[in-house]
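Asker: Kindly generate the corresponding structure for this input.
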Amino acid sequence: MTNEVNSLPMVALRGMVVLPGMVTHFDVSREKSIEAIEQAMQENQKIFLTAQKDIEKENPGMNDICAVGCIASIKQIVKLPKKISRILVTGETRARMDCMEYDEPYLRANVVEVADIDNAEEAVGAKENPLNMEAMLRGLKDLFREYLPRNPKLSKDLALQMEEIKDLRRLVDEIAANIPLSWENAQELLEEPDVLKRYDKVVGRLVSEIQIINIKEEIQAKVKERVDKNQREYILREEMKIIREELGDDNTMSDADEFQEAADKLKAPAEVKEKLNKEIKRFKNTMGNPAETGVVRTYIETLLEMPWDNAGRDHKDIAYAKRVLDEDHYGLEKVKERVLEFLAVRALTKKGDTPILCLVGPPGTGKTSIAKSLARALKKPYVRISLGGVRDEAEIRGHRRTYVGAMPGRIATGLKSAGVKNPLMLLDEIDKVSNDYKGDTFSALLEVLDSEQNSKFRDHYIEVPVDLSEVLFVTTANTLQTIPRPLLDRMEVIEVSSYTENEKMHIAMEHLLPKQLRRHGLKPEQLTVSRRAVWKMARNYTKEAGVRQLERKLGEICRKAAREILETKKPAIHVTERNLHLYLGKELYTYQMANASDEVGIVRGLAWTSVGGDTLQIEVNIMPGEGEILLTGQLGDVMKESARTGISYIRSVSAAHKIEEMFFKEHDIHIHIPEGAVPKDGPSAGITMATAMISAVTERRVRADVAMTGEITLRGRVLPIGGLKEKLLAAKNAGIRTVIIPQENKVDLEDISSEIKKGMEILPVSHMDEVLKIALV
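Answerer: Below you'll find the predicted structure:
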């Protein structure tokens, strides 16, 4: 660094930095700057140019400008209108402002020239190896040579000028003066006296500029390709149209013309046709925009495919329907009866109200297959919509067209796939629908299943009303507990109850076995299964209300039979009750049969489970103690309350049964229900526990062949229960001869087949006194 101090006029530049070797021009409008330029012209045409830190400041002081600037030589001044002067300068040397002499009437500063720290040779080892310096020069020139043709603002002659430069410092400054830099980056280069560091920064900036240009060209190429493709398609389309007109070819139509012709032929309400015509006009106007054209095209095609006024003919042959239902299903008399009633009403009224049937029952009882058979009996198109786990309202109502990837809801899509407006639509597992923040799915289903609303059902995607009043809806559910009351109120509930062993045997022999034989490639003469074997499978290898597990067991037999036929070359295999274990292994379930003798404190109760009915053996022990009641066997809250209710009733009638007053204070009562790992709950074991406790307290034996079910009150009244058919079936399987049921359940006996009731004495009771007379010996 030199110690020579020069006093020069100064101009503070806004958003601009002049580097040594740079030839550039700038406009000045401030009076101070114009005065400084004129003063410099009067002296030696030298001026100190530095950058202003805050470009918004009008009168910068010493602290507002950068200390390092450039001494430049003024080459030309051009006067412009509005007191603006355009100055052409050439940057010469770096300089540092020592102090500002004065700022009126113009800025003048004492500046010291800054010499370059030319240690590039030492840094790269040029003295030891001159090739290093040459490598740096060539590398920088190669980068600039790659950059120059990519920047149209630079002259091609600039490359020749750069090739002639042999000094690294000068090359760095020249390149820095010809590449785009922000004023902050340019100021950083200006303040750097070290040539090697300036070299690194210029190389980094050049590489960045080349990468930016590459990315920009790639984006422009993609945009140009897309525009060229659209333009090409438009030109070809217009040429094709002219060629068709010249040839008089009327057989080929554009998409818009095809849509218009289809819309004219479509049988639909006026509102739908008006919407279609509007969308077809919009489609014509968006032919040049593929993205919007695709959205409009999909919407038009959806409207054209909907069966607006296309209804299938109702099949009214009741005899045919009865024959189909009997062929496909054994039993299920209620369901068949309701379908035939519906057909009879249709035949008489020509239309009639379309019912909404809800088939409720345990898994595997054939609810879904009933709907399929019903569609076949009515000769209607069959559409199945599974609602299990659906929690988005848009699944039912559809998405609005403003969303990307919008589509119609499941109801509208089902109608479209059916092709008619009066199909049979099965809404499977309606009890497993859930809700979340996206909307209330049950409310959407309410509009679908309400006969007063569904004639104008509005799908968000289709946007015009869809008539669902002629659709025959059938829903299925395992339980009614999770279905909201308003929705349940609009459906006609038909219970599909558990099958008896006899019904399971008929279903297996007439439907399941032939189906499994076909599925496994076996002929009926190759594999036969006896009725006794099927009965044993239903009793000892499955425990369910339906026949799904039974069908799997038959499939297991078919697989093993197929392998045995291939390995042993046997012509036929016969599966009987005796050799069943060879195909299915050991028995999985056994029924707890009735006790052999009458006992004290042991009573057989009846329970309903999700897989059918079962028996509960309730045991009561009396021990000396302090009047505590122990309940074991994993009992639920309701069952515990039934036990306490039974205790209170017994204490209230203790005198009638000759029980001492201090008995309940001096004894503990332990109530236990075996199978402690299985949770149990419900009020229907009330009279069973009360009977067992009275037997234990009075030491009177209970009849071994009696089972009972019913809820008890504090006054000893017996209240009705549910699942009577399953409970009676469980009692019959356990060999029970006498069953006590609530008096109010007597009407339910009419719906239970004589097959179940045969051989059992069913006694309705209304009070505990009647129960005790029958049960206690």
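
Asker: When you work out contacts or count neighbours from here on, use the C-alpha atoms and nothing else.
Answerer: Noted.

Asker: The nearest residue to L325 once chain neighbours are set aside: what's it in contact with?
Answerer: Leaving aside its sequence neighbours, L325 sits nearest to S373 (CA to CA, 6 or more residues apart in numbering; 6.3 Å). Residues near S373 by CA atoms under 8 Å, 6 or more residues apart in numbering: V324, L325, D328.

Asker: want to put them side by side, so please do this one too:
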Amino acid sequence: MSIDKNQNTTILPALALRGLVLFPGMMLHFDAGRKKSVAALNSAMETDQKIYLISQKDVRIDEPKAEDLYTFGCIAKIRQILRLPGDAVRVLVEGICRASTISMLEEEPYFVAEVAKCAEKKPRQKEVFIQALIRHVRQLFEEYSALSAKIPPDIVMTINSAENPGYLADFIASNLPLPLEDRQNIIEELNPIKRLEYVATLLERECEILNLDAEISEKVRKRIDENQREYYLREQMKVISSELNNESPEDEEEEYNQKIRTLKAPEDVKNKLFKEVEKLYRMPSGSHEATVTRNYLDTCLELPWGKYTKDKINIDAAQKILDKDHYGLTKVKQRILELLAVHSLAGNVSGQIVCLLGPPGVGKTSIARSIAKCMGRKFARISLGGLHDEAEIRGHRKTYIGAMPGRIITAIKQAGSSNPVILLDEIDKLGSDYKGDPSYALLEVLDSEQNSTFRDNYLEVPFDLSKVLFITTANTIETIPAPLRDRMEIITLSSYTREDKFNIAKNHLISKQLKKHGLKASNCKITDDAIYSLIDYYTREAGVRKLEHEIASLCRKAAKQIIAGEKKKVVIEGKDLQELLGPRRYKPEQILVRDEVGVVNGLAWTSVGGELMQLEVAVLEGTGKIEITGSFGDVMKESARTAVSYVRSRAREFGIDPNFYKTKDIHIHATEAAIPKDGPSAGVTITTALISALTQNPVLRDVAMTGEITLLGRVLPIGGLKEKTMAAYRAGIKTVFIPKDNEPDLSEIDPLVKQKVNFIAVDNVSQILKTALVYPVNSKKIQGEIIPPMQNVNNNEVKVISQ
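Answerer: From the prediction side, this is the model:
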């Protein structure tokens, strides 16, 4: 296969050597087992038995590519091939000349390379210098052979008789246990004098290593008895460690003991650490057990045993910090100030575990940071989202490989204080599997009666967590186990109103993002109209996280315009948003343009706040089927069936054909059908829509309602009233019906919402029907109930019956 293009270039099959280098004029034995290598050898044997041997850079690569090979190698002639059991072969080759890779022509089924023969450079030094260098190298090799005692006599004889400097360098390199990189450097050096000088440097290094090894052996031999082999090996390891680290085991033991004596830890903890130091001294310093013990001691000594920061609580200053960092949240701030006041009087806050509950983006994490700032304490955050291994809380036992303390102890070490403020973020998103339930591991952490002796599995000694102020955050309380929930005091953060978001953006977010993007108020301005447009048309959330992202996007675009020289000052108005951010992503929740039959505004709670949900009921000719669409959950389906049964029981009072359930099909539908919906609070909404559809009386378009209904028409309380009323306010609702039992919850409603929306508390659905339905003028009243006529009426002849 050898094809000469010119005198110095040839194409040969190539074989990658692993950890070996062949030199010209040298013989080399090696085994070949890779398919590419065997194929290359077979190809060479079929032609002139010449093959190009190059070394791979990383011996760990089983199937090297062209880029994994060095560019210098040796052209060799195959002298002998011996087939071994299996597919492997044993090869004897002889180096012919150095060569460099011009290009790798093929990689499959074996390497084929175009190589250039490399001729040695003619030395320019005088003959006297060359002879002196050869003599110096021979002396170094004699010194090395005396120290090594592993060099055969025939090799020494060959070196003493060699006169060619290039051959001498290659011969010594092929017989020394040199690293692959050093051998490769030698094969790549074409100047024989430089090559021999490099070999002399390597010989000096090897002699120095052997001398040091002899000194270590001599020191060890003086310390031990020859009959105690185990003790001999241990002492030898200690001496090697001493030579490397310039530190004796006795010094290390004393250093650890001194650190333990200065710890402000309990005596039982100190005694445990002293025992670990004693065990460490008896272990071989390089053993795995010694490394584990050393890491354990370092971890324990890094913990802030008995180190406490002094609280600096000033209620007025704390109020200013909270007002500066957070807009609104009056009740939350009041509760925090109460907590700080109690701590200032009592001296500790043990037993008070605060859980900040609210939708994403309302500032739960930043409130925890503000609490730490108000108290003058260190702050550490632990993210619990997706955590499903109990060992993440309690730590792993140190017998396991890679063991480490749990996240609680790690947070203490990170804070550098034994009384920090630790935030347990997203506690409602803890998982569990066969490794245990981390939520139950937190029971000890959050229990003031137990956490004074919290025992991490890695430490194996108690650590006092009673002075730590734990604050947790959650988006929903339903997924928190009851025992864990019982240990926490819930502080609810509601979603922000439109005005809240506007003020937060104007006073906090815009200035923050301008600074972050290198802008100033003098060269970038976002108008009030633009902020309101961002809130209404580009975000739909309870908090302000996405709003901040959109403001950051506007700042980036403004920065680009300023840097590009398009504008010196960028003023972003509401009309510019579609050009900068694209089409509007959301349409504001709006009520219908006119009163409709069978369409009622319901109110729903979601994790990002409240939403307006329209329920529609259509009555069709049929056989009494009930069709429910819109991704209703099981509870909502039960509410729909309850509503139908209630209407059937009072059909005559409402002027409805009592046999409607036999002759009519009823279709109940909720808008935004792709979103799953569940819960009992839509009961009154479904009932009102059903009666409207059966009586053909429209429902006022600016009325909304929420409440659970019973078979007797009673209206039962619901949850999430604050968020639901916020959704009603955003949509332009004028009147909201709420359960009578939820009337005390109106104190939690935003003042702006109470000012704009009229709330009517009811305990029976009939009270809703009086106000929500639009009745014809010729309707009759019987016992305070409205009985509409069955015939069609003119929609213009209506009046509103108010309660």
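
Asker: What lines up with the residue nearest to L325 of the first structure in the second structure?
Answerer: S373 of the first structure maps onto S370 in the second structure when the alignment is built from TM-score structural alignment.

Asker: go on, N185 of the first structure?
Answerer: Using TM-score structural alignment, N185 of the first structure sits opposite a gap in the second structure.

Asker: quick one on the thing from earlier: which of the contacts of S373 of the first structure line up with contacts in the second structure?
Answerer: Using both residues aligned by TM-score structural alignment, their matches' CA atoms under 8 Å, the second structure keeps these contacts from those: V324, L325, D328.

Asker: I'd like those residues laid out as a markdown table, including neighbour count and distance to G682 of the first structure.
Answerer: What follows is those, written out as a markdown table (neighbours: other CA atoms under 10 Å; distance: CA to CA, whole Å):
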| residue | neighbour count | distance to G682 of the first structure |
| --- | --- | --- |
| V324 | 16 | 40 |
| L325 | 22 | 36 |
| D328 | 17 | 36 |
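
Asker: out of the contacts of S373 of the first structure, which are inside helices?
Answerer: V324, L325, D328 (DSSP state H).

Asker: from those residues, which single one is nearest I77 of the first structure?
Answerer: Using CA to CA, D328 is the member of these that sits closest to I77 of the first structure, with 104.3 Å.

Asker: residue contacts, F457 of the first structure?
Answerer: E447, V448, P465, V466, D467, L468.

Asker: er, A123 of the first structure actually
Answerer: L196.

Asker: quick one: the host helix or strand of it aligns where in the second structure?
Answerer: For A123 of the first structure, the element it lies in under DSSP states H and E is helix 120-124. Per TM-score structural alignment, helix 120-124 of the first structure has no counterpart in the second structure.

Asker: by contact count, what packs against the helix or strand that that helix is followed by?
Answerer: For helix 120-124 of the first structure, the following helix or strand on the C-terminal side (DSSP H and E) is helix 131-147. Packing partners of helix 131-147 of the first structure (3 or more CA pairs under 8 Å, 6 or more residues apart in numbering; DSSP states H and E): helix 120-124, helix 157-164, helix 168-178, helix 195-247.

Asker: and I385 of the first structure, which of these is closest to it?
Answerer: helix 195-247 (41.1 Å).

Asker: Check the offset of the closest one from the chain's centre.
Answerer: Relative to its chain's centre, helix 195-247 of the first structure lies at 39 Å (CA atoms, centre = their mean, to the nearest Å).

Asker: before we move on, the earlier item: ranking the helices and strands packed on helix 131-147 of the first structure by burial, who's on top?
Answerer: Greatest average neighbour count among those goes to helix 168-178 (a mean of 20), per mean count of other CA atoms under 10 Å.

Asker: so what corresponds to N257 of the second structure in the first structure?
Answerer: By TM-score structural alignment, N257 of the second structure lines up with Q260.

Asker: What range does the top strand by length along the first structure cover in the second structure?
Answerer: Ordering each strand of the first structure by length in residues (DSSP state E) puts strand 84-102 first. Under TM-score structural alignment, strand 84-102 of the first structure has no counterpart anywhere in the second structure.

Asker: now for that strand, which elements pack on it?
Answerer: strand 23-28, strand 68-80, strand 107-113.

Asker: Between these, which one is closest to A177 of the first structure.
Answerer: Taking those one by one with CA to CA, strand 23-28 is closest: 8.2 Å.

Asker: Going toward the C-terminus from the closest one, what's the next helix or strand?
Answerer: helix 31-42.

Asker: packing partners for that following helix?
Answerer: Against helix 31-42 of the first structure (3+ CA pairs under 8 Å, 6+ apart) you get strand 5-13, strand 46-51, strand 107-113.

Asker: what's the burial count for the closest residue in space to N110 of the first structure that isn't next to it in sequence?
Answerer: Spatial nearest neighbour of N110 of the first structure, chain neighbours left out: S7 (4.4 Å); criterion: CA to CA, 6+ apart. Neighbourhood size, S7 of the first structure [other CA atoms under 10 Å]: 18.

Asker: In the second structure, what residue corresponds to S7 of the first structure?
Answerer: Checking with TM-score structural alignment, S7 of the first structure has no match.

Asker: Report the separation between the aligned residue in the first structure for I738 of the second structure and T688 of the first structure.
Answerer: Per TM-score structural alignment, the equivalent position to I738 of the second structure in the first structure is I741. Distance of I741 of the first structure to T688 of the first structure, given as CA to CA, to the nearest Å: 11 Å.

Asker: In the first structure, what stretch matches the helix or strand in which A146 of the second structure is found?
Answerer: If you go by DSSP H and E, A146 of the second structure is part of helix 127-148. The aligned range for helix 127-148 of the second structure in the first structure is empty, by TM-score structural alignment.

Asker: likewise stretch 402-415 of the second structure?
Answerer: With TM-score structural alignment as the criterion, stretch 402-415 of the second structure aligns to 405-418.

Asker: Would you map the helices across the stretch 301-450 of the first structure?
Answerer: 318-328, 333-349, 367-378, 394-397, 410-418, 441-449 (DSSP state H, counting those that start in this stretch).

Asker: Turn those helices into JSON lines, columns for distance to E163 of the first structure.
Answerer: JSON lines is the format used below for these (distance: least, CA to CA, whole Å):
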{"stretch": "helix 318-328", "distance to E163 of the first structure": "94"}
{"stretch": "helix 333-349", "distance to E163 of the first structure": "97"}
{"stretch": "helix 367-378", "distance to E163 of the first structure": "86"}
{"stretch": "helix 394-397", "distance to E163 of the first structure": "69"}
{"stretch": "helix 410-418", "distance to E163 of the first structure": "72"}
{"stretch": "helix 441-449", "distance to E163 of the first structure": "76"}
